[in-house]
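Asks: got a predicted model here, sequence first, then my questions.
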Amino acid sequence: MPFNRFVEIGRVCTLNYGQEFGNLCTIVEVADQNRVVVEGPKVPRQMIPVKRINLTQFTVKIGRNARAKFVLKAMQEAKVQEKFDATVYGKSLVARRAKLQESDFERFQRRMAAKKAHLPKKH
């Protein structure tokens, strides 16, 4: 199976570092070998290093240096968010966000349920 996730204009990716961790964005411009310009619904247009993104299997058809409204429209028409949320990585990010939003009591309940699941059964 050949490699097909290239750094290219229109490639959808997720950010793997910083405030926008896990948010989807699209590569709008390739600056050089190590940096790209990205933009997305929750990510402002910015230049970031390639090592700070995870490339997905999805692409959208946009031109080089496309304006923000065209990028967002292309992502919505391709239903990128729904497709990404159906992937294994997307599901793990949703679970991770839910775990971060838990209250103390919810964490306690989860811990007690895990402890109860591992107890030996009485005959």
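Replies: Noted; the coordinates are in hand.

Asks: only C-alpha atoms from now on, for both contacts and neighbour counts.
Replies: Noted.

Asks: max-length helix in this protein?
Replies: Secondary structure assigned by DSSP state H gives helix 104-118 as the longest helix of the chain.

Asks: can you map out the strands along this protein?
Replies: 11-15, 24-30, 35-39, 46-49, 53-59 (DSSP state E).

Asks: please identify the most buried of those strands.
Replies: strand 24-30 (a mean of 25; mean count of other Cα atoms under 10 Å).

Asks: against that first model, consider the following:
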Amino acid sequence: MPATESNFQRFVEVGRVVLLKSGPQEGHIAVIAEIIDHNRAIIDGPTTGVPRQAFPYRHLTLTPLRLTKLPRAAGSGAIKKALEKEAIVEKWEKSAFAQRRASIAKRRSLTDFQRFVVMVAKKQRADRVHKAVRAAKKA
């Protein structure tokens, strides 16, 4: 039977960078150091403030980032060196995934007046766009 292409792009694997969805380090990233079973993995984030711990998959989000050539059950020192060598934290901060989360957090922290200012700015921008489109159609 021929192998078929999978629809899945991200897999639970040693070296996969994950985003924590719950707990005291919610929103931080870590690396899967070892797979325990079908429900949990050992994660470690020596550069992001996440201590080495067993964590359930249901509280993790798999990211597209991955450490290459990370051995199974690698210690915190090896993970830290690999993270710094491959500049994973910088890649994460530049990713659309992280930037979207940051913009959502910023929107949630706005005051009522700041939300009003954003609304007025959006209306002004839309008005300029409509005028430019009308002018382009006439020309």
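Replies: All right, it came through fine. It should be emphasised that the depicted structure is a prediction, and the values quoted were computed from it without experimental measurement.

Asks: circling back: could you dump the strands of structure 1 to a markdown table with distance to residue 116 of structure 1?
Replies: As requested, the strands of structure 1 are exported to a markdown table (distance: least, Cα to Cα, whole Å):
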| stretch | distance to residue 116 of structure 1 |
| --- | --- |
| strand 11-15 | 36 |
| strand 24-30 | 37 |
| strand 35-39 | 45 |
| strand 46-49 | 45 |
| strand 53-59 | 37 |
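
Asks: for residue 2 of structure 1, find the nearest of those strands.
Replies: strand 53-59 (12.9 Å; Cα to Cα).

Asks: now the counterpart of residue 91 of structure 2 in structure 1: how far from residue 58 of structure 1?
Replies: Matched by TM-score structural alignment, residue 91 of structure 2 corresponds to residue 83 in structure 1. Using Cα to Cα, to the nearest Å, one gets 9 Å for the distance from residue 83 of structure 1 to residue 58 of structure 1.

Asks: how about residue 47 of structure 1?
Replies: For residue 47 of structure 1, the distance to residue 58 of structure 1 - Cα to Cα - is 20 Å.

Asks: who's in contact with the residue nearest to residue 82 of structure 2 when sequence neighbours are not counted?
Replies: Distances taken as Cα to Cα, 6 or more residues apart in numbering place residue 67 nearest to residue 82 of structure 2, at 7.0 Å, with adjacent residues excluded. Residues near residue 67 of structure 2 by Cα atoms under 8 Å, 6 or more residues apart in numbering: 15-17, 82-83, 86, 88.
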